[in-house]
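Colleague: Using only what follows, build the 3D model:
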Amino acid sequence: MALPRFAVELTAPDIAPWLAGNTGLRGFTTRDSGKPGPHAVLVALVHGNEIAGAIALDTLLARGLTPSRGRLTFGFANIAAFARFDPTDPIASRYIDEDLNRVWDVDVLDGTRHSTELDRAREIRPMIETADVLFDLHSMLWPSDPLILCGATERGRALGQSIGVPDCVIADPGHSNGRRLIDYHRFADDGRSPVANLVEAGQHWLQDTAETMLAAVAGLLRSLDMASGADALLPMAPAPRRPLYAEVTSVVTARTAGFTFMQPYRGGQVIRHRNTLLAIDGPTDIRTPYDNCLLVMPSLRPSRGHTAVRLARMD
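Modeller: I've put the predicted structure just below:
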């Protein structure tokens, strides 16, 4: 089934000034406060068409943002896919060969297979190994409230709830078809201290999404006490509010090409009653497993073998 046309309100930034970087890794720039503190790594363009994250990093780099403690790295990941971004066909430049956010398994990274994205992940990996905190900047194809994915660790949850924007924090186990960057063992294994979150700032290519993305980065830096004296460079902090927290209990993967939702659900929508029919996947009914089921990032045209929706129980 053909995808609808999506509005493109954003203009892709010119990241050429930042590609050389200063780290020896193309597209990565580190700014060091010279004071003790964490190494926070901000990563945009894991998907080449998710330009709101690139806009946020370009904005902060151009403003000269330097952390008040520790080190702050700004990274543009899938540069090759981003170079192909075309606002008349914005979906096409998500990746070149494969999804860069499904290759972060140690066995895959250490294997012999090659692709544009896998080779780039191997280039990026040494930088990722130095991160105390990683914030992966994403947006969404289908309409959804913005959210933070915190993975499955308590330290991930604590970080997500400290950021403040977005104010919805979701714990989830990832995807069946490959590990995300935030699922890399350094961030996902018990007994380790490095932590990662992923922000989904809103729908691709909308102005509100770019604004939410910048506010999320500002919230992260403030939560890490790395933004002292930088208020003029960052969006104003919102009034504190208790974040909504939910835990994904099941990931619905499309098993057939005929997966069909019963209506055009929106991410963040709460289905009040248990056993509500959400979708049909060939001979299988997909129903809510409990009352007050939160729909996380429904993909209204899921491909076979890909995540269609995650179902979450609210805290």
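Colleague: okay, CA-based contacts and neighbour counts for the rest of this
Modeller: Will do.
Colleague: residues near residue 5, how many?
Modeller: Neighbour count of residue 5, defined by other Cα atoms under 10 Å: 10.
Colleague: which ones are touching it?
Modeller: For residue 5, the contact set (Cα atoms under 8 Å, 6 or more residues apart in numbering) is empty.
Colleague: quick one: residue 261 from residue 245, how far?
Modeller: 25 Å (Cα to Cα, to the nearest Å).
Colleague: now swap in residue 148 and tell me
Modeller: 10 Å.
Colleague: Overlap in contacts, these two.
Modeller: By Cα under 8 Å, 6+ apart, the residues touching both residue 148 and residue 245 are 168-170.
Colleague: Among those residues, which one sits closest to residue 31?
Modeller: Using Cα to Cα, residue 169 comes nearest to residue 31 of those, at 28.3 Å.
Colleague: For the helix or strand containing that closest one, what is the distance to the chain centroid?
Modeller: Per DSSP states H and E: residue 169 is located in strand 168-171. On the basis of Cα atoms, centre = their mean, to the nearest Å, strand 168-171 sits 12 Å off its chain's mean C-alpha point.
Colleague: helices or strands up against that strand?
Modeller: strand 147-149, helix 154-163, strand 244-253 (3 or more Cα pairs under 8 Å, 6 or more residues apart in numbering; DSSP states H and E).
Colleague: show me where the stretch 101-250 of the chain has helices.
Modeller: 106-109, 116-128, 154-163, 185-188, 207-223 (DSSP state H, counting those that start in this stretch).
Colleague: Mind putting those helices into JSON lines with mean neighbour count and distance to residue 29?
Modeller: Listed next are those as JSON lines, based on neighbours: other Cα atoms under 10 Å; distance: least, Cα to Cα, whole Å:
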{"stretch": "helix 106-109", "mean neighbour count": "13", "distance to residue 29": "23"}
{"stretch": "helix 116-128", "mean neighbour count": "17", "distance to residue 29": "11"}
{"stretch": "helix 154-163", "mean neighbour count": "21", "distance to residue 29": "23"}
{"stretch": "helix 185-188", "mean neighbour count": "22", "distance to residue 29": "21"}
{"stretch": "helix 207-223", "mean neighbour count": "22", "distance to residue 29": "16"}
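Colleague: Would you reformat these as TSV and include distance to residue 39?
Modeller: Listed next are the helices of the stretch 101-250 of the chain as TSV, based on distance: least, Cα to Cα, whole Å:
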stretch	distance to residue 39
helix 106-109	22
helix 116-128	10
helix 154-163	14
helix 185-188	14
helix 207-223	11
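Colleague: What segments of the stretch 201-315 of the chain are strands?
Modeller: Taking DSSP state E, counting those that start in this stretch as the test, the strands found in the stretch 201-315 of the chain are 244-253, 260-261, 270-271, 277-281, 284-287, 293-296, 307-314.
Colleague: More neighbours: which of residue 148 and residue 245?
Modeller: Legend: neighbour count by other Cα under 10 Å for residue 148 and residue 245, higher for residue 148 (29 against 19).
Colleague: Following up with a second sequence; could you model it the same way so I can compare the two?
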Amino acid sequence: MTCGPDDTRLPVRVERSHPFMDRLPPPPSPLPRWKIEIAPPDLTPWLEGNCGVPGVMHYEGRRPGPHTVCVSLIHGNEFAGAIVLDRLLRERIRPRAGRLSLVFANPEAMTLFNPADPIRSRFVDEDMNRVWSPALLDDARSSHELDRARLLLPVILTADRLLDLHSMLWPGDPLVLTGISARGRRLAERIRGISLSVADRGHLAGCRLIDHPRFADTGSAAACLLEAGQHWQTDTVERTMQAVLSLIGPCCGLPIRTDQGAPQRHSIVTDVITARSGAFRFTRPFRSGAVVPTGGTIIAFDGDDEIRTPYDRCMLVMPNLRPACGQTAVRFARAVRE
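Modeller: A predicted model of the protein is given here:
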């Protein structure tokens, strides 16, 4: 796939020698009061696991086939995926062919969830979706999330296809992140009910699960990450269920719906914008998936710097409307041309 020539590309960040305060948007308002429509599930029956790894429920089909792994709770406050896996386990969904593993990655973080302060339970010690590099997993350093990743690693290393279940803090169009592997994109095309897939290279802050070498270009398996919608919404749970069933349905003998929207549009991330100051703010509250028609449009300020779109029809992927210094503020992506 290609995203076309870059001959119209414009500077992304324009550093200004002196501030123009009259051009800056007003300071951000307090964080919104999040609408909480769902509650964390009771995972007590599954926490011990059934295969020697706590929090992993593993089942074998009678016929040979690939090992499919669905992972929830990489982030403790994103429990829509855990609700879906819990429902499937209680309905005794089993594979007829191949192997199926349903994973609750960080249930300890979920136990910290407080509806009065819902964003605080993302992790116990550190972001679990930044610890999957082999060098870090082999290192002597210890944390709750890193130790937990080491326990889960044998399951990850035997996966043939993996779906990592997430949701989004800020409003946006649901999407599937594929990494840069062509296998990841092909896997994303099997996910029904999601109209957008985005290829990217991950985070500078650390290696995501889908970027582990098992799933990279040099690996032999495929993985993608589902961003099913906004945290704590019933629609996000239903969308996650559709996505999971579209992946595990064939091996479990379940019917697959075909009336779940238009074929996926594919985009590729060209730029990752990191906040250099605590004064990063957008010119307006952009949704993820918003397309800015004209290159050079100012979409944010980082202190005195202008953040501009680098080309026409630039898609904003998962803008973080309140990034701290050093956090990813937004990704720029352009449509892929087959």
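Colleague: What does the superposition give as a TM-score?
Modeller: Aligned and superposed, the two chains score 0.95 in TM-score terms (TM-score structural alignment, normalised by the length of the first structure); 308 aligned residues with a Cα RMSD of 1.3 Å.
Colleague: Please pull up the equivalent of residue 9 of the first structure in the second structure.
Modeller: Mapped onto the second structure by TM-score structural alignment, residue 9 of the first structure lines up with residue 37.
Colleague: and if you look at residue 135 of the first structure?
Modeller: Counting by TM-score structural alignment, residue 135 of the first structure corresponds to residue 163 in the second structure.
Colleague: Could you check how far its match is from residue 308 of the second structure?
Modeller: With distances taken as Cα to Cα, residue 163 of the second structure is found 33 Å from residue 308 of the second structure.
Colleague: Residue 128 of the second structure now?
Modeller: 31 Å.
Colleague: Kindly report the same for residue 82 of the second structure.
Modeller: Using Cα to Cα, one gets 38 Å for the distance from residue 82 of the second structure to residue 308 of the second structure.
Colleague: One more: residue 139 of the second structure?
Modeller: 39 Å.
Colleague: In terms of neighbours, single out the busier of those two.
Modeller: A direct count of neighbours by other Cα under 10 Å for residue 139 of the second structure and residue 308 places residue 308 higher, at 20 against 10.
Colleague: Just tell me what the more buried one corresponds to in the first structure.
Modeller: By TM-score structural alignment, residue 308 of the second structure lines up with residue 287.
Colleague: Contact partners for its match?
Modeller: Contacts of residue 287 of the first structure were listed using Cα under 8 Å, 6+ apart, and they are 274-279.
Colleague: how about the residue nearest to it when sequence neighbours are not counted, what does it touch?
Modeller: Spatial nearest neighbour of residue 287 of the first structure, excluding adjacent residues (Cα to Cα, 6 or more residues apart in numbering): residue 277 at 4.5 Å. Contact analysis of residue 277 of the first structure by Cα under 8 Å, 6+ apart lists 262, 285-288.
Colleague: of these, buried ones?
Modeller: Applying 16 or more other Cα atoms under 10 Å to the contacts of residue 277 of the first structure, the neighbour count classes 286, 288 as buried.
Colleague: of the contacts of residue 277 of the first structure, closest to residue 223 of the first structure?
Modeller: Among those, and counting by Cα to Cα, the member closest to residue 223 of the first structure is residue 288, at 35.0 Å.
Colleague: so the closest one makes contact with residue 279?
Modeller: No. Here residue 288 of the first structure does not reach residue 279: they are 9.8 Å apart, not a contact under Cα atoms under 8 Å.
Colleague: Residue in the first structure paired with residue 153 of the second structure?
Modeller: The alignment partner of residue 153 of the second structure in the first structure, by TM-score structural alignment, is residue 125.
Colleague: what does residue 53 of the second structure align to in the first structure?
Modeller: Checking TM-score structural alignment: residue 53 of the second structure goes with residue 25.
Colleague: count of residues packed around that match?
Modeller: Residue 25 of the first structure, neighbours per other Cα under 10 Å, totals 15.
Colleague: what do you get for residue 278 of the first structure?
Modeller: Residues within reach of residue 278 of the first structure, counting by other Cα under 10 Å, total 18.
Colleague: what residues are up against the aligned partner of it in the second structure?
Modeller: Using TM-score structural alignment, the partner of residue 278 of the first structure in the second structure is residue 299. Neighbour list for residue 299 of the second structure: 282-284, 306-309 [criterion: Cα under 8 Å, 6+ apart].
Colleague: hmm, try it at 10 Å
Modeller: For residue 299 of the second structure, the contacting residues are 281-286, 292, 306-309, 316, by Cα atoms under 10 Å, 6 or more residues apart in numbering.
Colleague: same thing with residue 85 of the first structure?
Modeller: By Cα under 10 Å, 6+ apart, residue 85 of the first structure lies in contact with 12, 48-51, 91-95.
Colleague: what does residue 113 of the second structure align to in the first structure?
Modeller: In the first structure, the residue matched to residue 113 of the second structure (TM-score structural alignment) is residue 85.
Colleague: For my notes, confirm that match occurs in a strand.
Modeller: No. Assigned with DSSP: H, G, I helix; E, B strand; the rest coil, residue 85 of the first structure falls outside any strand and is coil.
Colleague: how far away is it from residue 14 of the first structure?
Modeller: According to Cα to Cα, residue 85 of the first structure and residue 14 of the first structure sit 12 Å apart.
Colleague: cool, residue 205 of the first structure as well?
Modeller: Distance from residue 205 of the first structure to residue 14 of the first structure, by Cα to Cα: 16 Å.
Colleague: repeat for residue 221 of the first structure
Modeller: Distance, residue 221 of the first structure to residue 14 of the first structure, using Cα to Cα: 24 Å.
Colleague: For stretch 112-127 of the second structure, measure first residue to last.
Modeller: Stretch 112-127 of the second structure end-to-end distance (Cα to Cα) = 14 Å.
Colleague: Kindly report the same for stretch 92-108 of the first structure.
Modeller: End-to-end for stretch 92-108 of the first structure, by Cα to Cα: 25 Å.
Colleague: Kindly report the same for stretch 288-301 of the second structure.
Modeller: Note: stretch 288-301 of the second structure ends 18 Å apart using Cα to Cα.
Colleague: same thing with stretch 226-243 of the first structure?
Modeller: 21 Å.
Colleague: Could you do stretch 57-68 of the first structure as well?
Modeller: Counting by Cα to Cα, you get 17 Å between the two ends of stretch 57-68 of the first structure.
Colleague: Buried residues, it. List them.
Modeller: 57-61, 65-68.
Colleague: Where in the second structure does that stretch fall?
Modeller: Stretch 57-68 of the first structure corresponds to residues 85-96 of the second structure when matched by TM-score structural alignment.
Colleague: wait, what's in contact with whatever residue of the first structure lines up with residue 139 of the second structure?
Modeller: Aligned by TM-score structural alignment, residue 139 of the second structure pairs with residue 111 of the first structure. Taking Cα under 10 Å, 6+ apart, we find residue 111 of the first structure in contact with 105, 118.
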